[in-house]
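>>> predicted model and sequence follow; I will ask about them next.
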Amino acid sequence: MAERSKDAPDAGRMPTLDELMSDDFDPETDIDWTGDKTFKSGFACFVGRPNAGKSTLTNALVGSKIAITSSKPQTTRHTVRGIVSREDAQLVLIDTPGLHKPRTLLGQRLNDLVRETWTEVDVVGVCLPANQPIGPGDTFLVGEIAKLPKKPKLVALATKTDLVSGDALRKHLLDIQGLEEKLGIQWETIIPCSSYTGEQVDVVADELVKLLPYGPAFYLDGEITDEPTESLVKELIREAALEGVRDELPHSITVEIEEMGLREGRPEDRPLLDIFASMIVERDSQKGIMIGHKGEHLKEVGTRARHQISALLGTPVHLDLKVKVLKDWQRDPKFLNRLGF
């Protein structure tokens, strides 16, 4: 065990500001969390193939939509934190992009983000859809986590149980158990669940909390995410844009908010949020697809996004949506930096 520094506070006592600012202070060894055995807190993330139910499960546990969902690969492009607060614990869920073979600079940066997140969480939940056989992609993903120097605790989640029979689910659970010997890993537990019906979602939360260390809450009670409102709005617009487009187009779509604010001169009991946003694609042909015949597709995207944003923020929304072309933006480091990648 590491030795506590001379500036460490007494056991069971939180450090003062002066102690925190000391050059010799090490939070790993100098804060004694063992004195409070009544509250747990920590971080977990879900991993899995595209459309494995990662973001849907995050939303179900949080109880609100904080992560966008789609059947398209690489829907999630940055980490989104969902906060589950209970009397005895606070579980922070990190929704991450899926690990994939990168074809662009954006893809490389997303993979780096995923691997970094794995090393920082206490628990990784591996989503293995019950309606799909375990394949090479699943074993590769779990194998990569198993190679980490600092290995998080592993929980297997048999998602989408509402789509299979009891016999099929039992076989799937046995296949999941078989990964232990095949990959040299150990599941802390295996949980069948369905975000669609809500079956066993509470069990997922309970089991994840059991695996967390003792510690204080990171967020105030009632907070469900630390994601900025503008970022949530961008993601909801992108989710609306992904619906119904061809497989190669989703990777080429991003969203920028140009202006957002409450309209001046409105009565306090009748607010209206004005949002001016642009969907950015890489080619003129893609712009044509996004706009559609006589602007019909763009109108549909705007309507879907407006309803979702209004539901999330609890206020009426006016959305002004345009489509712009920025050639090969996924390979442009300056633009990626501007987007926060």
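Nice, I can see it.
>>> CA atoms for contacts and neighbours, from now on please.
Noted.
>>> what's around Glu239, how many residues?
Look at Glu239: counted by other C-alpha atoms under 10 Å, it has 24 neighbours.
>>> and it, what element?
Per DSSP states H and E: Glu239 is located in helix 229-242.
>>> how far does that helix sit from its chain's centre?
14 Å (C-alpha atoms, centre = their mean, to the nearest Å).
>>> okay, angle between the very next helix or strand once past it and helix 229-242 too, please.
For helix 229-242, the succeeding helix or strand toward the C-terminus, using DSSP H and E, is strand 254-262. Calculated by axes from the mean of the first three to the mean of the last three C-alpha atoms, to 10 degrees, strand 254-262 forms an angle of 130 degrees with helix 229-242.
>>> other SSEs contacting strand 254-262?
helix 229-242, strand 273-281 (3 or more C-alpha pairs under 8 Å, 6 or more residues apart in numbering; DSSP states H and E).
>>> list the buried residues in it.
Within strand 254-262, the residues that qualify as buried are Thr254, Val255, Glu256, Ile257, counting by 16 or more other C-alpha atoms under 10 Å.
>>> from these, pick the one nearest Val114.
Closest approach to Val114 among the buried residues of strand 254-262 (C-alpha to C-alpha): Thr254, at 19.2 Å.
>>> okay, one more to line up with it:
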Amino acid sequence: MDACLLVVEPDGELRAAEKELIDKFKKEKIPAVLAINKVDTIEEKELLMKRILMFSQLYDFEAVVPVSALKGQNMQALKEELKKLSFESEHYFPDDTLTDQPERVLASEIIREKILRLMDKEIPHGIAVSVEKMKERSDKEILDIDATIYCEKESHKGMIIGKQGAMLKKISTQSREDMEKFFECHINLQCWVKVKEDWRNREGLIHNFGLD
């Protein structure tokens, strides 16, 4: 790992996940940039300065950049700081290789991205997508994909499915369209929604979902 970008909220206490990442930075001596997001929501700048001071005392970040991703505030400055930590490396893959990720992982990430974009703040990010089946038909250029969307509560399941299945249909349609562009073939996508309570705190499930 050459460098890291840590994105945090503009207020609140230090979260366990943030401390864990900072401890890893220290242990492996990883250069890191700190981005404090949603600064447009902070009226008292003294609170922001306290936040910056707290993280600066925890780790010697290469740079600390207050940003607002929603409004595009200071994003160019963040890019410039990240560029300072980037460098050219060996050419590991052919020019026409877009990614080294398995196709199932790519398919699941496409579906998850559509859920987050379409639902925005309606549900938390506690969702995962598992591609159970991915098989090409021998007689036609059609790729059959079966995917299960996991959430943590029954109420979230209802929101993902939507009234008369409208939201799930929209998620599936937009996901299929993106998959057809990427895989360059016709896609038959079937999506289901299941509840797995507290899955983010269960290491076995995190591994199964490819999120570790």
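Yep, it's here. Everything numeric here is computed off the predicted structure, so don't read it as measured data.
>>> and the TM-score between them?
TM-score of the superposed chains, computed with TM-score structural alignment, normalised by the length of structure 2, equals 0.69; 205 aligned residues with a C-alpha RMSD of 4.1 Å.
>>> for the helices and strands packed on strand 254-262 of structure 1, give me JSON lines that also has distance to His297 of structure 1.
Shown next, in JSON lines, are those (distance: least, C-alpha to C-alpha, whole Å):
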{"stretch": "helix 229-242", "distance to His297 of structure 1": "9"}
{"stretch": "strand 273-281", "distance to His297 of structure 1": "13"}
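>>> any idea what Phe113 of structure 2 aligns with in structure 1?
Actually, residue 113 of structure 2 is Glu rather than Phe. Here Glu113 of structure 2 is matched to Glu239 in structure 1, going by TM-score structural alignment.
>>> measure its match to Ser285 of structure 1 for me?
As judged by C-alpha to C-alpha, to the nearest Å, Glu239 of structure 1 and Ser285 of structure 1 stand 20 Å apart.
>>> please apply the same query to Pro316 of structure 1.
Distance, Pro316 of structure 1 to Ser285 of structure 1, using C-alpha to C-alpha: 33 Å.
>>> so which of these two has more stuff around it?
Using other C-alpha under 10 Å, the more surrounded residue of Pro316 of structure 1 and Ser285 is Pro316, with 17 against 10.
>>> re the thing from before, and the buried residues of strand 254-262 of structure 1 as CSV, adding distance to Cys193 of structure 1?
Shown next, in CSV, are the buried residues of strand 254-262 of structure 1 (distance: C-alpha to C-alpha, whole Å):
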residue, distance to Cys193 of structure 1
Thr254, 32
Val255, 33
Glu256, 36
Ile257, 36
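>>> just the element for Leu113 of structure 1, please.
Going by DSSP H and E, Leu113 of structure 1 is in helix 105-120.
>>> buried sites along that helix?
Buried-residue list, helix 105-120 of structure 1, by 16+ other C-alpha under 10 Å: Leu105, Leu106, Gly107, Leu110, Asn111, Leu113, Val114, Thr117, Trp118, Thr119.
>>> ok, the third one - contacts?
Pointing back at Gly107 of structure 1 there. His100, Lys101 (C-alpha atoms under 8 Å, 6 or more residues apart in numbering).
>>> check the gap between it and Pro333 of structure 1 for me.
Gly107 of structure 1 is 12 Å from Pro333 of structure 1, by C-alpha to C-alpha.
>>> which residues in structure 2 form helices?
Secondary structure of structure 2 (DSSP state H): helices at 16-28, 45-58, 75-84, 103-119, 154-161, 166-183, 203-208.
>>> okay if I get those helices as CSV plus distance to Lys196 of structure 2?
Listed next are the helices of structure 2 as CSV, based on distance: least, C-alpha to C-alpha, whole Å:
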stretch, distance to Lys196 of structure 2
helix 16-28, 21
helix 45-58, 34
helix 75-84, 36
helix 103-119, 16
helix 154-161, 9
helix 166-183, 18
helix 203-208, 9
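>>> of all these, which lies closest to Val65 of structure 2?
Short answer: helix 75-84, nearest of the helices of structure 2 by C-alpha to C-alpha, at 6.2 Å.
>>> helices or strands next to that closest one in the packing?
Using 3+ C-alpha pairs under 8 Å, 6+ apart: helix 75-84 of structure 2 touches strand 32-36, strand 63-66.
>>> which of those strands is buried the deepest?
strand 32-36 (a mean of 22; mean count of other C-alpha atoms under 10 Å).
>>> and it, what other elements does it pack with?
strand 4-8, strand 63-66, helix 75-84.
>>> how far off strand 4-8 does that strand point, in degrees?
20 degrees.
>>> mean shift of strand 32-36 of structure 2 relative to structure 1?
Compared with structure 1 after fitting, strand 32-36 of structure 2 has a mean deviation of 3.4 Å; criterion: mean C-alpha distance after the TM-score superposition for structure 1.
>>> can you pull up the most central residue in structure 1?
Residue closest to the mean C-alpha point of structure 1, counted by C-alpha atoms, centre = their mean, is Asp95 at 1.5 Å.
>>> quick check: that one touching Val62?
No: checked against C-alpha atoms under 8 Å, the pair Asp95 of structure 1 and Val62 is beyond contact range at 11.5 Å.
>>> give me the common contacts of these two.
Counting by C-alpha under 8 Å, 6+ apart, the residues touching both Asp95 of structure 1 and Val62 are Gly82.
>>> how many residues are close by the closest residue to Ala241 of structure 1 other than its chain neighbours?
Using C-alpha to C-alpha, 6 or more residues apart in numbering and skipping the chain neighbours, the partner closest in space to Ala241 of structure 1 is Val301 (5.5 Å). Counted with other C-alpha under 10 Å, the neighbours of Val301 of structure 1 add up to 21.
>>> pull the contacting residues for Val301 of structure 1.
Applying C-alpha under 8 Å, 6+ apart, the residues near Val301 of structure 1 are Ile237, Ala240, Ala241.
>>> swap in Ala77 of structure 2?
With C-alpha under 8 Å, 6+ apart, Ala77 of structure 2 has these contacts: Val65.
>>> Val67 of structure 2 versus that one, what's the distance?
Taken as C-alpha to C-alpha, the span from Ala77 of structure 2 to Val67 of structure 2 is 9 Å.
>>> next one: Glu13 of structure 2
19 Å.
>>> when the two are compared, which one has more neighbours?
Val67 (22 against 9).
>>> so who does that one touch?
Val67 of structure 2 sits in contact with Ala35, Ile36, Asn37, Lys38, Val39, Asp40, Gln73, Asn74, Met75, Leu78, where contact means C-alpha under 8 Å, 6+ apart.
>>> and the gap between the residue nearest to Leu189 of structure 2 when sequence neighbours are not counted and Tyr59 of structure 2?
The spatially closest residue to Leu189 of structure 2, leaving aside those adjacent along the chain, is Ile145, at 4.9 Å (C-alpha to C-alpha, 6+ apart). From Ile145 of structure 2 across to Tyr59 of structure 2, the span is 44 Å (C-alpha to C-alpha).
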